[in-house]
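Enquirer: What shape does this take:
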Amino acid sequence: MSKEGMRLVPGGVFSMGSDRFYPEEAPVREVSVDSFWIDETPVTNRQFADFVAATGHITMAETPPNVEDYPGMPASMAVAGSLVFEPTAGPVDLADVSQWWHFRFGADWRHPLGPDSSTEGLEDHPVVHIAWADAVAYAEWAGKRLPTEAEWEFATRGGLHGTDFAWGDELAPAGAMLANYWQGLFPFSNQLLDGWARTSPVRHYPANGYGLYDMIGNVWEWTSDWFAPHKLHRKAKGSCCIPSNPRGGLERESYDVSVPTPRIGRKVLKGGSHLCAPNYCQRYRPAARHAQPIDTSTSHVGFRCVTRGTNAA
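Expert: This next block holds a predicted model:
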């Protein structure tokens, strides 16, 4: 496996989580991770197209759901598609995500806004409409894997620990836009101070201290960990102090108990996206995390890969 386009992140100890924003990020605790290699950028449309050409992979968004797997789902909805963000005309109830998320038939990685759209001109943008199994399939084809939540957060900090954001304690120091996020009032008024209404090309914003791009904003990124409260993280066997390479909970612990059926496991997403805003979802931070059902793809979720080791191939 070639490590071209990857960066070595030296292992170490860091303070994972945050006590300052959302409860699922707490508590702050010391953990350690081993050294690993990580992709410099999220996987792009160009890279994913190469994977599909080589393998014939068909993504979950391109596959009609089986009504038997989703009790109560109308047969008319058993059509391939994915969730697409659409801005609202004005202020709405921010607790009702159906105001801006719409399941669009024919939306997939090739057609990010629906069947009449394409990725022409977006070759160097992050691939989106990727379910967890699609990300795993790509990683295995590339001889890599998805990062753990701890690896992802450690890498995002770029050696700068203890700050709210990946670059310091100010979201926009001196007015500088350092990541692709929503400026203005979500979900109806985007000031576009960064120039992008949706995804942006990778490497458009400055790299962090490890030479990594777009770890914050642009698209959420899948990790390999099941979502669970941080209190469920286990210490490494035989350890009495700092957990080493911690992992998330069990699949059953990741279920959304407010949804009676079907029980769909949820993995941890990290990094926030171009839809995170100061008035909604302030998750453009290393410690931020989101529980995403593994069968769900959207127009703002992508991924990058990692691999263990300390020497280039």
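Enquirer: drop to CA atoms for contacts and neighbour counts, all remaining ones
Expert: OK.
Enquirer: number of nearby residues for G302?
Expert: Close neighbours of G302, defined as other Cα atoms under 10 Å, add up to 27.
Enquirer: just A80 next, same as before
Expert: 18.
Enquirer: gap between it and G211?
Expert: 37 Å (Cα to Cα, to the nearest Å).
Enquirer: Run the chain-centre distance for stretch 40-59.
Expert: Centre-to-centre, stretch 40-59 and its host chain are 17 Å apart (Cα atoms, centre = their mean, to the nearest Å).
Enquirer: what number of residues lie near F21?
Expert: 15.
Enquirer: do H125 as well
Expert: So H125, with other Cα under 10 Å, has 23 neighbours.
Enquirer: you'd agree it is up against H204?
Expert: No. Using Cα atoms under 8 Å as the test, H125 is too far from H204 to be in contact (9.8 Å).
Enquirer: For this protein, just list every one of the helices.
Expert: Counting by DSSP state H, the chain has helices at residues 45-55, 132-141, 149-157.
Enquirer: any chance of these in TSV, plus mean neighbour count and distance to T298?
Expert: Shown next, in TSV, are these (neighbours: other Cα atoms under 10 Å; distance: least, Cα to Cα, whole Å):
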stretch	mean neighbour count	distance to T298
helix 45-55	15	15
helix 132-141	19	11
helix 149-157	26	20
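Enquirer: quick one more, to check against the first:
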Amino acid sequence: MILIKNGKFLMGSDSEDGFIYDKEGPPTLIDINGFYIDETSVTNEEFQNFINETNYITEAEKFGNSFVFAALLTDEERVKYQKADLMGIWFDVPGANWKHPQGPKSNIINKMNYPVVHVSLYDAIEYCKWSGKRLPTEAEWEYAARGGLIQNKFSWGNELKQNNKYNLNIWNGDFPFGNTLEDGFLDLAPAKSFEPNGYGVYQMLGNIWEWCINAKNVSLEYFQKKKTDEISNLEINENKEYAIRGGSYLCHDAFCKRYKVYSRNGTAPRSTAGNMGFRCVKDI
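Expert: Predicted structure coming up:
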């Protein structure tokens, strides 16, 4: 884990490149207590160790299905399985879960250093309990993602590319068809595929959405008024959506745009998909 020291930072942005209903601004000064954060998203290998020791069964395994990106399925599978959205980007695939990310015929044998996906908020919390850690608040997540930079769009600055190269895994080209693979990936990338930020933390932008412990769309002032332990100890409410951060390999300016350090999103706590995982934090 990486030590993130005490500090204050401006959370959020007044940029107009997001969605007004995401409540990304106005920039709000937040006081952060120091904490440790996982160097990478939790990997398949780490999650496998958790499963081996606890025999835990994930939500996707219990429900028997999860969402898989259309381009990762064969033509036959796209005819066989049910579309999960009007655009046909996602399919509801029986047998898709953390160890079978594209359905029952797939596996993670050669992907142990990839982020674990198809993980619900409840699954992530159970892993945290086992590992002696917890999920971050959005404020902690963003503070770590910024890497010490002040009011920049990305973990490395304001330009999407560094030295004319991508430093994150998002959709390149025309969405949702015609990925140019300029960043090297159609699907997930290994957890250490790109350069770490100024704190030494890897890939907090792109690749996968990462769960946070607070409810979706709380105001930024919420993190001024509430202590971390107050937020972390609240019981999960089935009727609320919870924050996810970072964007994923499907982010594109014509679609979700939510791959900046201040971008916000959320979903139901039992949601699972092939681009949803998490990383943990720990109090000092």
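Enquirer: And the TM-score between these chains?
Expert: Once superposed, the chains reach a TM-score of 0.88 (TM-score structural alignment, normalised by the length of structure 2), with 269 aligned residues with a Cα RMSD of 2.4 Å.
Enquirer: re earlier: save the helices of structure 1 as TSV, and put in distance to S244 of structure 1 too.
Expert: Formatted as TSV, the helices of structure 1 follow (distance: least, Cα to Cα, whole Å):
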stretch	distance to S244 of structure 1
helix 45-55	32
helix 132-141	23
helix 149-157	10
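Enquirer: what's the longest strand in structure 2?
Expert: For structure 2, the strand with the greatest residue count under DSSP state E is strand 209-215.
Enquirer: G147 of structure 2 maps to what in structure 1?
Expert: Using TM-score structural alignment, the partner of G147 of structure 2 in structure 1 is G158.
Enquirer: Spatially, what comes nearest to that match if we skip its sequence neighbours?
Expert: G209 (4.3 Å; Cα to Cα, 6 or more residues apart in numbering).
Enquirer: The one you found pairs with which position in structure 2?
Expert: Looks like G209 of structure 1 aligns to G198 there (TM-score structural alignment).
Enquirer: Quick check: its match vs G148 of structure 2, distance?
Expert: For G198 of structure 2, the distance to G148 of structure 2 - Cα to Cα - is 6 Å.
Enquirer: Could you give the number of residues near the counterpart of W226 of structure 1 in structure 2?
Expert: Aligning on TM-score structural alignment places W226 of structure 1 opposite A215 in structure 2. Residues lying near A215 of structure 2 (other Cα under 10 Å) number 21.
Enquirer: now swap in G246 of structure 2 and tell me
Expert: G246 of structure 2: 25 neighbours (other Cα under 10 Å).
Enquirer: and the gap between it and R258 of structure 2?
Expert: 7 Å.
Enquirer: Overlap in contacts, those two.
Expert: R264 (Cα atoms under 8 Å, 6 or more residues apart in numbering).
Enquirer: related to what we said a few turns ago, in terms of contact, does the match of W226 of structure 1 touch N239 like I think?
Expert: No. Using Cα under 8 Å, A215 of structure 2 is not in contact with N239; the gap is 10.4 Å.
Enquirer: list residues touching both of those two?
Expert: What both A215 of structure 2 and N239 touch, as defined by Cα under 8 Å, 6+ apart, is an empty set.
Enquirer: for the longest strand of structure 2, which positions count as buried?
Expert: W209, E210, W211, C212, I213, N214, A215 (16 or more other Cα atoms under 10 Å).
Enquirer: Find the centremost residue of structure 1, please.
Expert: E221 (1.8 Å; Cα atoms, centre = their mean).
Enquirer: Now do the contacts for that one.
Expert: P42, L269, K270, G271, G272, V301, G302, F303, R304.
Enquirer: try R198 of structure 1
Expert: N218, H274, L275.
Enquirer: What about those residues, which one has the most neighbours?
Expert: N218 (30 neighbours).
Enquirer: in the stretch 151-300 of structure 1, which spans are strands?
Expert: 184-185, 189-190, 220-226, 266-270, 290-293 (DSSP state E, counting those that start in this stretch).
Enquirer: out of those, nearest to A53 of structure 1?
Expert: A53 of structure 1 lies closest to strand 220-226 among the strands of the stretch 151-300 of structure 1, at 22.4 Å (Cα to Cα).
Enquirer: Tell me the mean distance between that closest one and structure 2 once they are aligned.
Expert: Strand 220-226 of structure 1 differs from its equivalent in structure 2 by a mean of 0.5 Å after superposition (mean Cα distance after the TM-score superposition for structure 1).
Enquirer: Check the offset of that strand from the chain's centre.
Expert: The answer for strand 220-226 of structure 1 is 6 Å, by Cα atoms, centre = their mean.
Enquirer: That strand vs strand 266-270, what angle?
Expert: 140 degrees (axes from the mean of the first three to the mean of the last three Cα atoms, to 10 degrees).
Enquirer: aligned partner of P176 of structure 2 in structure 1?
Expert: By TM-score structural alignment, P176 of structure 2 lines up with P187.
Enquirer: how close does the residue nearest to that match when sequence neighbours are not counted get to V97 of structure 1?
Expert: Nearest residue to P187 of structure 1, sequence neighbours excluded (Cα to Cα, 6+ apart): P87, at 5.3 Å. P87 of structure 1 is 11 Å from V97 of structure 1, where distance means Cα to Cα.
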